[in-house]
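[1] no sequence on this one, just coordinates:
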């Protein structure tokens, strides 16, 4: 059943955990837009039918979360450079009858990094990335676009890391997982893109003792807001960037596509979602 006003949603399986409705709902209220943003549980076998039926269901587009990002990329009629680089889409919108796709994780990560550490690239130093999954691909793409000369990739599966490096070219170099502390000491930025630390589980066992004092340590995990990696880096006096800002900023392009207003990520929104995260623990 169609609702009044503009409509968008987030799809996934499961979908109960998504905080996207809280983010977009905040903006709908703030900008007094007649619209809705809902969570839609879509089984993997139903994803193409759902996406092909967006217009008939009254949706302007949707966000896509696990496990549908690769399927959304394949189903889309048009894909922007970010989606092509990552091989997955998290934001879909309609242009006429055509389904368009983007991956806004690159935008979300790089925007928040620049806001929190605007001089992150003032040193001619490599960037080090832990992990080689979809998020790592989005962030590698962002740093390459920012003209970083060398990206050092550390992943438990050397084969997966090698595949990523081959896809992105010679500026991405693979290092053994066991060297993640020693080979990253001179980094301009160290980024954790793995799920280690999510809900406080597991440890990356990074030794920050010899790290360059200007290194920025970033974690895309945002539950908890202060992961063990962030806490350890702060203890060594390093500048840190949490994962919540990436989540908030990656939502901006989609909202603009669906509702016609480019929203602002405010301190109030950050505090609202942070409180929700802390309250759910």
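    Great, that's in hand. Source: prediction; values computed, not measured.
[2] make it CA atoms for all contacts and neighbour counts henceforth
    Will do.
[3] how about the strands of the stretch 1-150 of the chain, start to end?
    According to DSSP state E, counting those that start in this stretch, the stretch 1-150 of the chain carries its strands in the segments 6-12, 35-41, 61-64, 78-79, 91-95, 98-102, 127-130.
[4] between these, which gets nearest to residue 244?
    strand 61-64 (17.0 Å; Cα to Cα).
[5] Does residue 240 touch residue 234 like I think?
    Yes. Residue 240 is in contact with residue 234 according to Cα atoms under 8 Å; the separation is 6.8 Å.
[6] okay, now residue 246: neighbour count?
    Each residue near residue 246 was counted by other Cα atoms under 10 Å, and the total is 24.
[7] Looks like it contacts residue 109 (just checking).
    Yes. Applying Cα under 8 Å as the test, residue 246 and residue 109 come out as touching, 4.7 Å apart.
[8] For the closest residue in space to residue 149 that isn't next to it in sequence, give me its contacts.
    Excluding the flanking residues, the one nearest residue 149 by Cα to Cα, 6 or more residues apart in numbering is residue 171, at 6.2 Å. When contacts are counted by Cα atoms under 8 Å, 6 or more residues apart in numbering, residue 171 touches 149-151.
[9] rewinding a little: and residue 145, which of the strands of the stretch 1-150 of the chain is closest to it?
    In this view, those are compared for proximity to residue 145 by Cα to Cα, and strand 127-130 is the closest at 12.9 Å.
[10] Please name the nearest non-neighbouring residue to the residue nearest the centre of the chain.
    For the chain, the residue lying nearest the average C-alpha position, counting by Cα atoms, centre = their mean, turns out to be residue 105 (3.6 Å). If the residues on either side of it in the chain are set aside, residue 105 comes closest to residue 250, at 5.4 Å by Cα to Cα, 6+ apart.
[11] give me every residue that touches residue 89.
    64, 69-70, 72-73, 83, 101-104.
[12] does residue 66 really touch residue 13, like I thought?
    Yes. Proximity of residue 66 to residue 13 meets the contact threshold set by Cα under 8 Å, at 6.6 Å.
[13] So which of those two has more stuff around it?
    Of the pair residue 66 and residue 13, residue 13 is the one with more neighbours under other Cα under 10 Å, namely 17 against 13.
[14] quick one: contacts for that one?
    41-44, 66-68.
[15] Excluding sequence neighbours, find me the nearest residue to residue 259.
    Per Cα to Cα, 6+ apart, closest to residue 259 is residue 6, 6.6 Å.
[16] Check the spacing between the one you found and residue 45 real quick.
    Taking Cα to Cα, to the nearest Å as the criterion, residue 6 is separated from residue 45 by 27 Å.
[17] thinking again about what came up before, name the member of the contacts of residue 13 with the most neighbours.
    That'd be residue 68 among those, by other Cα under 10 Å, with 22 neighbours.
[18] also this one, for the comparison:
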């Protein structure tokens, strides 16, 4: 049992201290007057099986969001009626149905696309940095809007090629220390540049003036990549945009209510003030 009678959802990962998801979900719960809560829980890879066994026995648990490094590993423990495993190959949201199986899905793809489409992006060529679980969702999302000219920059180029093959998309795989291609969109889907992680060392000089730079890292919010993009006059999308977008989709799944998106400006101010 939990230490509260309130129903709750949470985010799990390793590390997890940096997560802003509880602030987002609890902000919406408060605005809507819903008596529930959202937490963050540190779960190491070796603890996943025990975690799900324990949570399934808790009647107050509504499900969880999943962050690094568990987005692929969690697929072993859940049902997949939407074929998310086949289509994306990673999950970031697990819903607990009373008396039924755990259902896995992915809200990263929709969360990623929202701010990109709002920016008016109509480019064709994309460079994705990283080949992990987030990159899988991003590639799927880009495939849905017809992007076909793809470059994956990965530390492990074989892993980058496997990422393209899984998505069923043609593209080029280059190493992280290769020059950046002149893409219409550059996405950092890796943890590089996040607080406590190695920096992302990339030169944006090859990008044309119309390019968009999108960094899904949100701690810090102004990553060196985005600072460099703005200094070059390029359009920049920060990690809070995707974080809030994917959280909104997950909130509806957990709490059966639409989040209070009319308060996004206030929410962003709170998230930014938190650091």
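    Ah, there it is. Just so we're clear, the structure is a prediction, and the values are computed from it rather than from any experiment.
[19] just to revisit the earlier point, just curious, which of the contacts of residue 89 of the first structure is nearest to residue 225 of the first structure?
    When those are compared for distance to residue 225 of the first structure (Cα to Cα), residue 104 wins out at 20.9 Å.
[20] Can you report how many residues lie near residue 31 of the second structure?
    Look at residue 31 of the second structure: counted by other Cα under 10 Å, it has 12 neighbours.
[21] quick one: the helices in the second structure?
    21-32, 48-56, 84-87, 108-118, 133-144, 157-167, 224-231, 239-255, 264-274 (DSSP state H).
[22] Run through who's touching the last one.
    It stands for helix 264-274 of the second structure. Contact with helix 264-274 of the second structure is made by 20, 23-24, 27, 221, 240, as judged by Cα under 8 Å, 6+ apart.
[23] what comes up buried for it?
    Using 16 or more other Cα atoms under 10 Å as the test for burial, helix 264-274 of the second structure gives 267, 271.
[24] how far is that helix from where the chain is centred?
    Relative to the mean C-alpha coordinate of its chain, helix 264-274 of the second structure is positioned 18 Å out (Cα atoms, centre = their mean, to the nearest Å).
[25] what's the answer for the second one, then?
    Computed by Cα atoms, centre = their mean, the separation of helix 48-56 of the second structure from the middle of its chain amounts to 22 Å.
[26] With the first structure overlaid, how far apart is that helix on average?
    Once the two models are superposed, helix 48-56 of the second structure sits on average 3.2 Å from its counterpart in the first structure (mean Cα distance after the TM-score superposition for the first structure).
[27] what's next to that helix, contact-wise?
    Counting contacts by Cα under 8 Å, 6+ apart, the residues outside helix 48-56 of the second structure that touch it are 43, 61, 74, 77, 96.
[28] Just give me the match in the first structure for the fourth one.
    I take that to be residue 77 of the second structure. Alignment note (TM-score structural alignment): residue 77 of the second structure maps to residue 75 of the first structure.
[29] Look up how far residue 99 of the first structure lies from its match.
    According to Cα to Cα, residue 75 of the first structure and residue 99 of the first structure sit 8 Å apart.
[30] try residue 23 of the first structure
    Distance check for residue 23 of the first structure against residue 99 of the first structure: by Cα to Cα, it reads 23 Å.
[31] Which residue in the second structure aligns with residue 59 of the first structure?
    In the second structure, the residue matched to residue 59 of the first structure (TM-score structural alignment) is residue 61.
[32] do the same with residue 211 of the first structure
    That one, residue 211 of the first structure, aligns with residue 207 by TM-score structural alignment.
[33] quick one, what contacts that match?
    Going by Cα under 8 Å, 6+ apart, residue 207 of the second structure touches 180-184.
[34] Now the buried members of those.
    The neighbour-count test (16+ other Cα under 10 Å) marks 180-184 as buried among the contacts of residue 207 of the second structure.
[35] Count the residues that sit near residue 218 of the first structure.
    Other residues near residue 218 of the first structure number 22, with proximity taken as other Cα under 10 Å.
[36] now the equivalent of residue 105 of the second structure over in the first structure: how far from residue 116 of the first structure?
    In the superposition onto the first structure, residue 105 of the second structure corresponds to residue 102 when matched by TM-score structural alignment. As defined by Cα to Cα, residue 102 of the first structure lies at a distance of 24 Å from residue 116 of the first structure.
[37] Counting neighbours around each, name which of these two comes out higher.
    Neighbours of residue 102 of the first structure and residue 116, each counted by other Cα under 10 Å, are more numerous for residue 102; the result is 27 against 16.
[38] Contact partners for the closest residue to that one other than its chain neighbours?
    Here the nearest residue to residue 102 of the first structure in space, its sequence neighbours aside, is residue 83; by Cα to Cα, 6+ apart that works out to 4.8 Å. By Cα under 8 Å, 6+ apart, the residues touching residue 83 of the first structure are 73, 89, 101-103.
[39] could you dump the residues you listed to a markdown table with distance to residue 201 of the first structure?
    Output for these, formatted as a markdown table (distance: Cα to Cα, whole Å):
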| residue | distance to residue 201 of the first structure |
| --- | --- |
| 73 | 31 |
| 89 | 27 |
| 101 | 33 |
| 102 | 31 |
| 103 | 27 |
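[40] which position in the first structure aligns with residue 229 of the second structure?
    For residue 229 of the second structure, the aligned position in the first structure is occupied by residue 233, per TM-score structural alignment.
[41] Hmm, its match is touching residue 208, no?
    Yes. Using Cα under 8 Å, residue 233 of the first structure makes contact with residue 208 at a distance of 6.5 Å.
[42] out of the contacts of helix 48-56 of the second structure, who's nearest residue 176 of the second structure?
    In terms of Cα to Cα, no member of the contacts of helix 48-56 of the second structure lies closer to residue 176 of the second structure than residue 74, at 27.3 Å.
[43] How many residues are close by that closest one?
    As a burial measure, residue 74 of the second structure scores 20 neighbours (other Cα under 10 Å).
[44] contacting residues around it?
    Contacts of residue 74 of the second structure were listed using Cα under 8 Å, 6+ apart, and they are 48, 91.
[45] So the nearest residue to residue 34 of the first structure once chain neighbours are set aside versus residue 255 of the first structure, what's the distance?
    Taking Cα to Cα, 6+ apart as the measure, residue 34 of the first structure lies nearest to residue 5, with 5.0 Å between them; neighbours along the chain are not counted. Using Cα to Cα, we find residue 5 of the first structure at a distance of 14 Å from residue 255 of the first structure.
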